[in-house]
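Trainee: Dropping the sequence and predicted coords here.
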Amino acid sequence: MTAWQLLFFCQTLLIATGRFKQHRRLGYFGAALALAVVAAGVQAVLKQPAFYAELGEAPPFPMEILVVGNIFGFGLFGTLVAAAIALRRDTASHRRLMYWACIVTMGPALTPGRSLGAFIVPYFPATFPPEITLGWISWIALLIHDWRTARFFHPSTIVGGMLILFVAPAMLDWLLQIRSVSTWVQSLATG
């Protein structure tokens, strides 16, 4: 995931300095990297229940949330990147979709199970944790940018924010209510 965030930073610098040809060339690597991130991430997530069972420790979240939430996050990341690639000729949509994909990758770093998250979580109310705050700040910042630069809100800004802040959490909550999902996650702990 760190490689993706570094690539995102490099790609942003290439565009900011007008090196569009290098940006496009590096984009091919980015597409392959995004695919690798999703594949490796899902594989690692599927091994977590067995890992915690072997350690005899409880995970930082209920196992269902850890597994299903992370798989859902990787799926959302992959979908946003794929949409950005498909819309690469529409610069405004491409930029915003890549922005949202990057925001999705940062959320897990702010959860209590990570060093940064463990440090900052005490300063946030339980009903508004840092990863949710990041989503809201990101959406508000992009809405302000859209309004200041174009006097309208770009559809990718609206859809991305709604997807990350409303649709994805609702779908995740719904998935976690399905008993067979819970049973499947628990079966991963036994191999």
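Mentor: Nice, I can see it.
Trainee: switch to C-alpha atoms for all contacts and neighbour counts from now on
Mentor: Fine.
Trainee: ok, and for the helix or strand encompassing I71, which residues are buried?
Mentor: Under DSSP states H and E, the secondary-structure element containing I71 is helix 63-86. For helix 63-86, the buried set under the neighbour-count rule, 16 or more other CA atoms under 10 Å, comprises 63-78, 80-85.
Trainee: take a look at this one as well, against the first:
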Amino acid sequence: MDAAASTVPVPIRGNGFYLGMSVAIAATVIGGFGSFALRGLVDVPRLPYWVHVHGAVFVSWTLLFVTQNALAHRGSIALHRRLGWVAVGLAAAMVPLGVLTASMAVVLDRVPSFFTPPIFLALSALELVAFVTLLTSAIRLRRRTEWHRRLMLCAMISIIGPAFGRILPMSLLGPWGGLAVMSGQMLFVAVAVAHDLVAHGRVHPAYGIGAAVILVEGLAVPILAATPLFVGLAAALAG
């Protein structure tokens, strides 16, 4: 996706890959959450309204992610540019909605059974930080297409952990669940890196940044969750 679009034409060559990646990611997101509901693991009508709003905004972002890549692939740069700022607005809404949804999950004792409240809060916080970091970098580099589209792809990958959490048998994975989710995310990064090697003979440095951020996002969760700040925050919300 090239959400906050470039002011110069985006080369058509290579955009088909990003469109394909966006479709694969959207399928992962919709398939993960959809299968969770179809298996009866969540009572959709009884979900709090803010969860529905959070889900609607996230699905809208995901579909716009695909749309932006499709527009770039077709060369419809003017529309791509205008919709880019719509994507920025959705992203701005996703952050407070993510904070609210994670916090209220602890308050209402709706944290998934395979997470402790501190782990859940730390995971949610790091996911949002990773997303904002990569998205902000992509927007700042929107006139440098090769950086922009790769950072946007990594930003999207950074927030699909919850989808993998609904696809993978988390209750069976135990303490390895977090690593399994991160591995799913890194698989998308690995595909992108492989594409760079095949298509260009080298890996663009944007993927190094994206991979580093996603790795920190995953590996730092237990460390952050064990800090007095997150232990105390989880206890205060649950109490």
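Mentor: Looks like it came in fine. Computed from a predicted structure; not experimentally measured.
Trainee: Overlay them and tell me the TM-score.
Mentor: The TM-score (TM-score structural alignment, normalised by the length of the first structure) is 0.85; 182 aligned residues with a CA RMSD of 2.5 Å.
Trainee: post-alignment, the helix holding I71 of the first structure versus the second structure, mean distance?
Mentor: Once the two are superposed, helix 63-86 of the first structure sits an average of 1.1 Å from its aligned residues in the second structure (mean CA distance after the TM-score superposition for the first structure).
Trainee: Could you identify the longest helix within the second structure?
Mentor: Residue-count comparison of every helix in the second structure, with assignments taken from DSSP state H, identifies helix 77-107 as the longest.
Trainee: and it, which stretch of the first structure?
Mentor: Residues 20-50 of the first structure are where helix 77-107 of the second structure aligns, taking TM-score structural alignment as the criterion.
Trainee: And the residue nearest the centre of the second structure?
Mentor: The C-alpha lying nearest the average C-alpha coordinate of the second structure belongs to I159 (CA atoms, centre = their mean; 1.6 Å).
Trainee: I figured it hits E127, correct?
Mentor: Yes. Using CA atoms under 8 Å, I159 of the second structure is in contact with E127, at 6.0 Å.
Trainee: Whatever residue of the first structure lines up with H148 of the second structure sits in which helix or strand?
Mentor: H148 of the second structure maps onto H94 in the first structure, with residues paired by TM-score structural alignment. With the criterion set as DSSP H and E, the secondary-structure element containing H94 of the first structure is helix 91-106.
Trainee: count of residues packed around R151 of the first structure?
Mentor: R151 of the first structure has 11 neighbours, counted by other CA atoms under 10 Å.
Trainee: contacting residues around the counterpart of D173 of the first structure in the second structure?
Mentor: When the second structure is aligned by TM-score structural alignment, the residue opposite D173 of the first structure is P222. Neighbour list for P222 of the second structure: I119, A122 [criterion: CA atoms under 8 Å, 6 or more residues apart in numbering].
Trainee: for the equivalent of F9 of the first structure over in the second structure, what are its contacts?
Mentor: Using TM-score structural alignment to pair residues, one finds that F9 of the first structure aligns to V66 in the second structure. With CA under 8 Å, 6+ apart as the criterion, the residues that contact V66 of the second structure are M1, L19, S22, V23, A26.
Trainee: ok, the residue nearest to the centre of the second structure to L128 of the second structure distance?
Mentor: Remark: distance between I159 of the second structure and L128 of the second structure (CA to CA, to the nearest Å) = 7 Å.
Trainee: sorry, back to before: in the match of helix 77-107 of the second structure, which residues are buried?
Mentor: Buried-residue list, stretch 20-50 of the first structure, by 16+ other CA under 10 Å: 23, 27, 30-31, 33-35, 37-38, 41-42, 45-46, 48-50.
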